[in-house]
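# structure, please.
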Amino acid sequence: MADYFSQTVIRPDIPRTAMTALEYKVLGQIFDHEDVGDDVYFCAGHGPNDLLFLDLAEVKALLTEDDGVASGLADLVRQEIAKCDADDAELELDMSVIGFEGIFQDIIRRSALDHVEVEAAWTCSKMRPDGFGGAATLITADEIESVSTAGWLEEAIARLSGDAPG
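Down below sits the predicted model:
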């Protein structure tokens, strides 16, 4: 069986004060992280985690702490909490709904950051043709733009063959 990896780095380091308490908690479960002074370096050795299990009481406390701060993550978490049963102790959060990109975009909108860069290297434990490549994503307050190595190669080949859209 082949193992697929999506090693990922986030640049620049994110100021801790730019994140809500909930965003810090969730990004810390999506990525590996390291405090660098007053900033946080996020990365993923195997790939970003998109299925999180969070202590429900802690999440409710974090939401209270962040009350009044515009956050798509907080909106999603409130929706998911509303679906929980009264005796649930854990919140299952599917981050594919908004993605970590949306969290970083909210952080940019509220902070002095003008962008966040995401670079990913796709690798595989076996030499599979679909197991290698990479991507770059640029997140700004208004846009999230991505390019993959496979997409770039397709466009370059189309230009060479004269099939590029014009």
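# drop to CA atoms for contacts and neighbour counts, all remaining ones
Will do.
# number of nearby residues for residue 81?
Residue 81 has 19 neighbours, counted by other C-alpha atoms under 10 Å.
# so it sits against residue 89, correct?
No: with contact defined as C-alpha atoms under 8 Å, residue 81 does not count as touching residue 89 (10.7 Å).
# overlap in contacts of those two?
residue 56 (C-alpha atoms under 8 Å, 6 or more residues apart in numbering).
# report the central residue of this structure.
In the chain, the C-alpha nearest the mean C-alpha coordinate belongs to residue 100, at 2.2 Å (C-alpha atoms, centre = their mean).
# please provide the structure for the following sequence as well, for comparison with the first:
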Amino acid sequence: MADYYSQAVFQPSIPKHLITDEDRRFIEAFSITFEADGEDKFYLYADEWCCNGYLDPEEPGGEEIELTEDDLLNRFQEIVRRSNGELQWISKESAYTCSKMRPDGYGGGAIFITADDIQYCFTGQWLEQRISEAETGDIGPGTDDPPPARSIVGVVLEGGLVQSIVSNVPEQIPDMDVIILDYDVEGFEEECLLKVPQSSGEVAHAVGHIEKIAESGIDLRMVLDQMNKRGW
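Predicted structure coming up:
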């Protein structure tokens, strides 16, 4: 059985006065280490990177709060914004490795955070485009009109509930509303229920909400490659 590993580093070192106690508590929930860089800065890294964090309750008896990578990136963006130009960007660079030489066990990615934007780049996406160029005859990364990357859509759930719908190339997908329906309506008031006509002519009841397809903060290509190779 193979073990998969991931590590991450963050740049640049962040001035200590820009990080509040709550910032540090939030960031450390992702097992990120704060290491002193001189007297006035922190260098951040994760020996074992995980895209989920767990925030201990502030009060005794409270519930642990689960956080996503998007929550972390938004927190870093808040720090950049609060710095009023002193800190213009924060980057996260990750490496994925494996205890066995499996083709799905290696890769990397980078995320670049500014006050106005969060950008993503992954080696899997870059290789996919290079392979597509080679197979279609449109060779080289500098071609005028490179073939578009294959669209991948991911539905992210937690506890059986849809949290988000993401894509590696949301700009290639027409703007649309995705309706999430759940026919398990036990415990819901009647005014919360939707009427859903069925092909049989009957009308069922469901609860639901609308999701937009957003840009993915995870490497969907790497996930898809692993699922294909494992026959899932």
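# got a TM-score for the pair?
Here the superposed chains carry a TM-score of 0.73, computed using TM-score structural alignment, normalised by the length of structure 1; 136 aligned residues with a C-alpha RMSD of 2.1 Å.
# residues near residue 127 of structure 1, how many?
A count of nearby residues for residue 127 of structure 1, using other C-alpha under 10 Å, gives 10.
# what is the aligned counterpart of it in structure 2?
Using TM-score structural alignment, the equivalent of residue 127 of structure 1 in structure 2 is residue 101.
# what segments of structure 1 are strands?
In structure 1, the strands defined using DSSP state E lie at 4-11, 14-15, 32-36, 39-44, 51-55, 90-94, 116-124, 133-139, 144-148.
# how far does the last one sit from the chain's center?
In terms of C-alpha atoms, centre = their mean, to the nearest Å, the centre of strand 144-148 of structure 1 is found 13 Å from the chain centre.
# what packs against it?
strand 133-139 (3 or more C-alpha pairs under 8 Å, 6 or more residues apart in numbering; DSSP states H and E).
# what about the strand it packs on, how far off from structure 2?
For strand 133-139 of structure 1, the mean deviation from structure 2 after alignment is 0.5 Å (mean C-alpha distance after the TM-score superposition for structure 1).
# how near is the residue in structure 1 that residue 131 of structure 2 lines up against to residue 151 of structure 1?
Mapped onto structure 1 by TM-score structural alignment, residue 131 of structure 2 lines up with residue 157. For residue 157 of structure 1, the distance to residue 151 of structure 1 equals 10 Å [C-alpha to C-alpha, to the nearest Å].
# again, but for residue 34 of structure 1
Applying C-alpha to C-alpha, the value for residue 34 of structure 1 to residue 151 of structure 1 is 32 Å.
# got it, and residue 92 of structure 1?
33 Å.
# swap in residue 135 of structure 1?
Here residue 135 of structure 1 is placed at a distance of 9 Å from residue 151 of structure 1 (C-alpha to C-alpha).
# neighbour count winner among the two?
Taking residue 135 of structure 1 and residue 151 together and counting by other C-alpha under 10 Å, residue 135 has the greater number of neighbours (18 against 14).
# OK, contacts around the more buried one?
Shown in contact with residue 135 of structure 1 (C-alpha under 8 Å, 6+ apart): 119-121, 146-149.
# the match of residue 131 of structure 2: how many residues sit nearby?
13.
# do the same with residue 29 of structure 1
For residue 29 of structure 1, the count of nearby residues is 17 (other C-alpha under 10 Å).
# residues contacting it?
Contacts for residue 29 of structure 1 (C-alpha under 8 Å, 6+ apart) come out as 49, 52.
# what of residue 133 of structure 1?
Going by C-alpha under 8 Å, 6+ apart, residue 133 of structure 1 touches 121-123, 148-150.
# can we see that at 7 Å?
Residue 133 of structure 1 makes contact with 121-123, 149-150 under the criterion C-alpha atoms under 7 Å, 6 or more residues apart in numbering.
# residue 131 of structure 1 touches residue 121, doesn't it?
No: with contact defined as C-alpha atoms under 7 Å, residue 131 of structure 1 and residue 121 do not form a contacting pair (10.0 Å).
# tell me the counterpart of the residue nearest to the centre of structure 1 in structure 2.
Here residue 100 of structure 1 is matched to residue 72 in structure 2, going by TM-score structural alignment.
# kindly report the same for residue 38 of structure 1.
Using TM-score structural alignment, residue 38 of structure 1 pairs with residue 40 in structure 2.
# one more: residue 54 of structure 1?
Using TM-score structural alignment, the equivalent of residue 54 of structure 1 in structure 2 is residue 56.
# reformat the contacts of residue 133 of structure 1 as a markdown table; add distance to residue 48 of structure 1 and neighbour count.
A markdown table is the format used below for the contacts of residue 133 of structure 1 (distance: C-alpha to C-alpha, whole Å; neighbours: other C-alpha atoms under 10 Å):
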| residue | distance to residue 48 of structure 1 | neighbour count |
| --- | --- | --- |
| 121 | 12 | 19 |
| 122 | 12 | 19 |
| 123 | 14 | 19 |
| 149 | 19 | 15 |
| 150 | 20 | 14 |
